[in-house]
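> Structural data only, the sequence is not supplied:
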């Protein structure tokens, strides 16, 4: 195949992870034939998060029936899949539709400047240490939501005193040997929940040390109903039914938790107590100080987390860290310390599973006619376009459902806008909010979670509002309908090529 040496495209997609590959499929199937596009990928592989993270047991905490692409259904019976399987799935999907031929690897986007004079994006890209320039009519940012280069700072007192191995899951060395080691995993989120049973296979003992607990939902890899669908129905029908079943079940459970938090607490408490070994008390280790789904729900497939606790090779500790010593951890509460002697001394390794550093657009410096844009001061139009920034879409998925659902809602709406602009003979569109309306708008967060890593990112993420097209997205059903049939002119200003 002849190598693509162009530098000007109709659409440039940034990122070859699940958002970028999905966006590419929508561009090449829903925009007119002949629409040119390229994918700029800073790394040298397809897969994004799932290729970057190498820590033991990495998996999705969303089911693959909804996390997978709607145009290439996940056809395995297990709903929760490991990272390697997800990477293979993404790569195979890209190759199946020729999307992999559109990727420019080791092309890191540094700056993106919209120029009104020719109504195009001018992009500065670093490739193998040299800078190159690309231009495009549209920009589609499928870069995810966190910093690939720098993790969230772990605020652990005295961590510098530790003489053993310290590792962050985001940068897990593939050759790290932890056989026979005594390990403390600091954290209580999805990563910590995944690491505990995975590390226990080789480690002598693993302790999950949490400042405060998270809600944990145990799900079967495949339910009896899933198996029945696969047994009775042709694959083409079974995969569609499974996708909608998992989608509806997740939507129903989320709304149940938010509408009836006390009842949801009781349901989760009952499920947890049924699976906990008698040696592990429910209180305080599984009593979060918030209601279900105020933070993202953690998932463990087939109860592997509880099975690891029952094995005796893992344990859980709850308390605030006073300081880290040369070979252990001291808690602020002496009673909690006494209950957890394994963390006091003899610790060989500390894993700081304390979250990700949120970053919009992969850190790209965005400007309009040379004027820098600060996303933290802007509102988000219908969950995908930044106020005052023309012809650009930013993929921000859901916090209460599979990321890909939100990514596809974004791609569907993006392609519809591009087609509308072509039919109307306009060259650019920009989300516009008058100062008087912006000043009276109630400012709301883009990500509706109260997790620490989300709170720390309030200043770098765009805002959402309390009305009109500035309201945050919250439901795939509503967003899918809106992408297909909703108003796409409210809040947008259009400009024809002749006005350039």
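Thanks, I have the structure now. This one's a predicted model, so the numbers in the text were calculated from it and none came from an experiment.
> switch to C-alpha atoms for all contacts and neighbour counts from now on
Fine.
> and residue 339, how many neighbours does it have?
By other C-alpha atoms under 10 Å, 11 other residues sit near residue 339.
> In contact with residue 58: list those residues for me.
Counting by C-alpha atoms under 8 Å, 6 or more residues apart in numbering, residue 58 touches 82, 83, 191, 194, 195.
> try 10 Å
With contact set as C-alpha atoms under 10 Å, 6 or more residues apart in numbering, residue 58 has these partners: 50, 81, 82, 83, 84, 169, 190, 191, 194, 195, 198.
> swap in residue 222?
For residue 222, the contacting residues are 76, 77, 78, 79, 80, 301, 302, by C-alpha under 10 Å, 6+ apart.
> can I get the residues you listed in CSV with secondary structure?
Rendered in CSV, the data for these read as follows (DSSP: H, G, I helix; E, B strand; the rest coil):
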residue, secondary structure
76, coil
77, coil
78, coil
79, coil
80, coil
301, strand
302, coil
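> which of these count as buried?
Restricting these to buried positions leaves 77, 78, 79, 80, 301, with burial counted as 16 or more other C-alpha atoms under 10 Å.
> Longest strand in this structure, please.
strand 130-141 (DSSP state E).
> Alongside the first one, take a look at this:
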């Protein structure tokens, strides 16, 4: 299937090695592959996965307690029911679910593991991408009509890991959750976890079961909400209805509830803040203090942390863990010196300090040799980019489960591919003239550090669809159902006389 080169040609009908090349075999890539099988059964595709196993995030992260931070009725695929007893699932169960889907939809033969996409150059005169791959057998080139980035949104190689003063003087072990050593023994050890996001609140109750003590060191508190690991209503529906019907009902129920909470938090943040504060105060009892548990921002200005079965609160009540709100002055030989003068003794320090965002899996993307500057382009239909041909990306919701948009995007791109085929088009791209009147809007209205750090790298978003990376699933669903594929913005081209200035 792979080739070393193709002669230049003005024929837009030149047949590439693949119709669709998918980058990444995580949730987004698997969703796209399954949709291709269901909606475009004659198209040839392959998934290029740089890691040696499929699963993406769920294969990369191996830290203690790894689990979903969304319920699996929305994080699961819309086309394949989640039937496990737990709504909040451990990482190994999520991987098992992905493996089942890969086999059930005959995707596995199309996955190329340990194969990294290095660069992709679109040749306008050929109407195809030339893609350089690196794998077990070295470097090689393949061609594809369409490239679909399903590589997630963060850098797998370099997380956000601040250079704390005195770090080299610490005589214990320092580890980042993104590179968790499987042989790390923390039994009977004093552990300090720097950070208060989803990763930290997941690790603390898991590590507290055997560690001597675990401390969560935070600069500011995070809004947290306890939720049962098992959804009683969902289990009831599963008992009453066939699996697919029960799954659709549970999915719809949870989508609407999450939408209600998010929109209420944005309209009247004090209402959600009061509810969460009362619940947290009740869960912690005498361990509750405003300094440690009342954030200085409104709910959903950052992603809400999910606490299944209140396990973090339970660990704190039992004295297995605690929370310290302060700033780091420096590391020393035996732990961390805080700006208040307090010292935290530690045998192990975990820097759960966040992710670093990256567009397109850090693949070098060029159009006729000219590097694409993503910041110069507007999102179109939340997955394509103004004036960029034959390319799409899966970028999930920030306020809901990632898979909701991954499924929408995969289904939409299949419709685009089928329309290309019907029109005998070699190229498809959303056209935005230089003299457009779009107003740029900040759709990343989250104060989370990883979002703010990445803003200079992210594509633009307008105030309204279709040029907006929307954060409203049900509005997007309506738009995908009602807006035609051939909407006058998306251009289908059969012949390209010369490369356009589109970089």
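Everything's here; your move. None of these values were measured; they are calculated from a predicted model.
> Send over the TM-score of the superposed chains.
The TM-score (TM-score structural alignment, normalised by the length of the first structure) is 0.93; 485 aligned residues with a C-alpha RMSD of 1.7 Å.
> Derive a ChimeraX selection command for the buried subset of the contacts of residue 58 of the first structure.
Restricted to the buried members of the contacts of residue 58 of the first structure, where burial is judged by 16+ other C-alpha under 10 Å, the ChimeraX selection command reads as follows:
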select :50,81,83,84,169,190,191,194,195,198
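> Taking the contacts of residue 58 of the first structure together, which two end up most distant?
Checking these against each other with C-alpha to C-alpha, the farthest-apart pair comes out as 81 and 169, at 18.1 Å.
> against the first structure, where does the longest helix seen in the second structure fall?
With DSSP state H applied, the helix covering the greatest number of residues in the second structure is identified as helix 243-267. Counting by TM-score structural alignment, helix 243-267 of the second structure lines up with residues 235-259 of the first structure.
> In the second structure, mark out all the helices, start to finish.
For the second structure, the helices defined by DSSP H cover 27-39, 57-60, 72-75, 91-104, 198-208, 232-240, 243-267, 269-284, 290-293, 311-317, 402-423, 449-454, 473-482.
> that older thread, between all of the buried ones among the contacts of residue 222 of the first structure, which two are separated the most?
So, these by C-alpha to C-alpha: farthest apart are 77 and 301, at 12.9 Å.
> Identify the contacts common to those two.
Joint contacts of residue 77 of the first structure and residue 301 (C-alpha under 10 Å, 6+ apart) are 221, 222.
> Show the contacting residues for the equivalent of residue 123 of the first structure over in the second structure.
Residue mapping for residue 123 of the first structure onto the second structure gives residue 131, with TM-score structural alignment as the criterion. Contacts for residue 131 of the second structure (C-alpha under 10 Å, 6+ apart) come out as 21, 117-122, 140-144, 147, 363-365.
> switch the cut-off to 7 Å
If a contact means C-alpha atoms under 7 Å, 6 or more residues apart in numbering, then residue 131 of the second structure has 119, 120, 121, 141, 142, 143 as its contacts.
> likewise residue 284 of the second structure?
For residue 284 of the second structure, the contact set (C-alpha under 7 Å, 6+ apart) comprises 313, 317.
> switch the cut-off to 10 Å
Counting by C-alpha under 10 Å, 6+ apart, residue 284 of the second structure has contacts 293, 310, 312, 313, 314, 315, 316, 317.
> Please apply the same query to residue 150 of the second structure.
The neighbours of residue 150 of the second structure, taking C-alpha under 10 Å, 6+ apart as the test, are 22-32, 47-49, 56, 360-361, 392-395, 406, 410.
> now swap in residue 97 of the second structure and tell me
Residues touching residue 97 of the second structure, when contacts are defined by C-alpha under 10 Å, 6+ apart, comprise 55, 76, 77, 80, 81, 82, 83, 84, 91.
> Aligned to it, what sits in the first structure?
The criterion is TM-score structural alignment: under it, residue 97 of the second structure has residue 89 as its aligned partner in the first structure.
> How about the contacts made by the residue lying closest to residue 445 of the first structure once chain neighbours are set aside?
Counting by C-alpha to C-alpha, 6 or more residues apart in numbering, residue 463 is the residue found nearest to residue 445 of the first structure once chain neighbours are left out, at 5.4 Å. Remark: with contacts taken as C-alpha under 10 Å, 6+ apart, residue 463 of the first structure is in contact with 375-381, 383, 386-387, 442-447, 470-472.
> cool, residue 31 of the second structure as well?
Contacts here follow C-alpha under 10 Å, 6+ apart; on that basis residue 31 of the second structure touches 25, 37, 76-79, 98, 101-102, 107, 150, 394, 403, 406-411.
> re earlier: what about the longest helix of the second structure, distance to the chain center?
The chain centroid and the centroid of helix 243-267 of the second structure are separated by 19 Å under C-alpha atoms, centre = their mean, to the nearest Å.
> Stretch 224-233 of the first structure too?
Taking mean C-alpha positions (C-alpha atoms, centre = their mean), stretch 224-233 of the first structure and its chain are 30 Å apart.
> contacts for it?
By C-alpha under 10 Å, 6+ apart, the list of residues contacting stretch 224-233 of the first structure reads 75-79, 223, 235-239, 241-242, 245-246.
> mind listing what's buried in it?
Within stretch 224-233 of the first structure, judged by 16+ other C-alpha under 10 Å, the buried ones are 226, 229, 230.
> who touches residue 112 of the first structure in this structure?
Residue 112 of the first structure sits in contact with 121-125, 133-135, 139, 364-368, 370, 372, where contact means C-alpha under 10 Å, 6+ apart.
> What's it aligned with over in the second structure?
Residue 112 of the first structure maps onto residue 120 in the second structure, with residues paired by TM-score structural alignment.
> Look up how far residue 228 of the second structure lies from its match.
Residue 120 of the second structure sits at a distance of 45 Å from residue 228 of the second structure (criterion: C-alpha to C-alpha, to the nearest Å).
> for residue 405 of the second structure, same thing?
When C-alpha to C-alpha is the yardstick, residue 405 of the second structure and residue 228 of the second structure sit 25 Å from each other.
> likewise residue 18 of the second structure?
Applying C-alpha to C-alpha, one obtains 45 Å for the distance of residue 18 of the second structure from residue 228 of the second structure.
> Tell me which of those two has more neighbours.
A count of neighbours by other C-alpha under 10 Å puts residue 18 above the other of residue 18 of the second structure and residue 228, at 21 against 15.
> Return the distance of that one relative to residue 141 of the second structure.
Taking C-alpha to C-alpha as the measure, residue 18 of the second structure and residue 141 of the second structure are separated by 12 Å.
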